[in-house]
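got a sequence here, can you model it:
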Amino acid sequence: MTEKHYWLFKAEPHIYGIEHLAAAPQKTGRWDGIRNYQARNFLRDQVAVGDEVFIYHSSCKQVGIVGTARVVKAAYPDPTQFDPESPYYDPKATPENPRWVSVDIKLSNIFSRLIPLAEIKAQPALENMVLLKQSRLSTQPVSAHEWKIVHSLI
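This next block holds a predicted model:
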């Protein structure tokens, strides 16, 4: 059995936030539209079934961690890259040579409150969290220690 990893996935809630995931059949959805190579590489090479994920709402009035999900399907070609009608269309991607991947996640928990970025920044034990070092990265690792500390803030 492989070791479980922890992640933070950023979402713009007006496009696909935790409420969308909660309303999806079986509370499961495709995490797609990632168009950053470092984030893609994490999804493709490291994110695995069973890994735990923080859902982080960004590009909105109140940014922060809103809940958790679990990875239920490992990386596969992101279908939006092939759809000319999609905002995530990539004309250089082909089914024979896909450039982008998706994973499927299942909602685990919606927190009773949003844990705001300011509160995360105020925790000395989280000072090395990728979220605070590489703020624009949409898929990022979280250490087991950081995972526990964030949970203690709920």
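
when you work out contacts or count neighbours from here on, use the C-alpha atoms and nothing else.
OK.

for the longest strand seen in the chain, packing partners?
For the chain, the longest strand by residue count, based on DSSP state E, is strand 101-116. On a contact count with 3 or more CA pairs under 8 Å, 6 or more residues apart in numbering; DSSP states H and E, strand 101-116 meets helix 18-23, strand 28-31, helix 37-45, strand 64-77.

change it to 7 Å
Packing contacts for strand 101-116, counted by 3 or more CA pairs under 7 Å, 6 or more residues apart in numbering; DSSP states H and E, involve strand 28-31, helix 37-45, strand 64-77.

next, the second sequence, to be compared with the first:
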Amino acid sequence: MDKNTGYSYSIPMDRPDWIAACAHALQCRWRTVDPEVLEDVAADLWAMESMRILPPLVAARDWLEPVTPPPPADPVRGILGHIPGDWVSRGAKGLPTPGPADTEPRRVVLEVPVFGRVCLSYRATQGRHRGRASHWFWCAVRAEPI
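As a prediction, the model looks like this:
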């Protein structure tokens, strides 16, 4: 393999093809930027060995990740869909055992990496197994950054 060939998805990809695919991926994200400028950016990415070994779509995504704004919060659930599940379960473990008397939502404040302080809201939910046995558990319903 010479310095003008990169491997992507187990197939050889020449420099012009890699740059074109990477520029297209950048264009999909930045629709208002001049395509020639994005081709120059893709050529700069090709010059970086750490990016050249990646598929062009992955290289574009990795390069854009630090400048990509976080996804918008859901009006009903807030940022709950973006909080890792192990942090959601940690919040529920700090609550008392739920039961039928727990009608009000409970809130827990946690320090979650990347998000900082987050307020998680839980409600008591009853689970039934084939109609015979049932148990109560805390179900996360909303998360808000503080």
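
mind checking the TM-score on these two?
The TM-score (TM-score structural alignment, normalised by the length of the second structure) is 0.27; 69 aligned residues with a CA RMSD of 4.9 Å.

still on that earlier bit, buried ones in the longest strand of the first structure?
Judged by neighbour count using 16 or more other CA atoms under 10 Å, the buried positions of strand 101-116 of the first structure are 101-108, 110, 114-115.

may I see the helices and strands packed on strand 101-116 of the first structure organised as CSV, with distance to residue 21 of the first structure and mean neighbour count added?
Converted to CSV, these look like this (distance: least, CA to CA, whole Å; neighbours: other CA atoms under 10 Å):
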stretch, distance to residue 21 of the first structure, mean neighbour count
strand 28-31, 6, 20
helix 37-45, 18, 17
strand 64-77, 9, 21
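
ok so, going back, what is the nearest of the buried residues of strand 101-116 of the first structure to residue 7 of the first structure?
residue 105 (11.7 Å; CA to CA).

distance of the closest one from residue 73 of the first structure?
Per CA to CA, to the nearest Å, residue 105 of the first structure is found 7 Å from residue 73 of the first structure.

ditto for residue 21 of the first structure
Note on residue 21 of the first structure: its distance to residue 73 of the first structure, by CA to CA, is 15 Å.

which residues touch residue 135 of the second structure?
Listed by CA atoms under 7 Å, 6 or more residues apart in numbering, the contact set of residue 135 of the second structure reads 126-128.

with those in mind, which one is nearest to residue 17 of the second structure?
Here the nearest of the contacts of residue 135 of the second structure to residue 17 of the second structure, counting by CA to CA, is residue 127; it sits at 54.2 Å.
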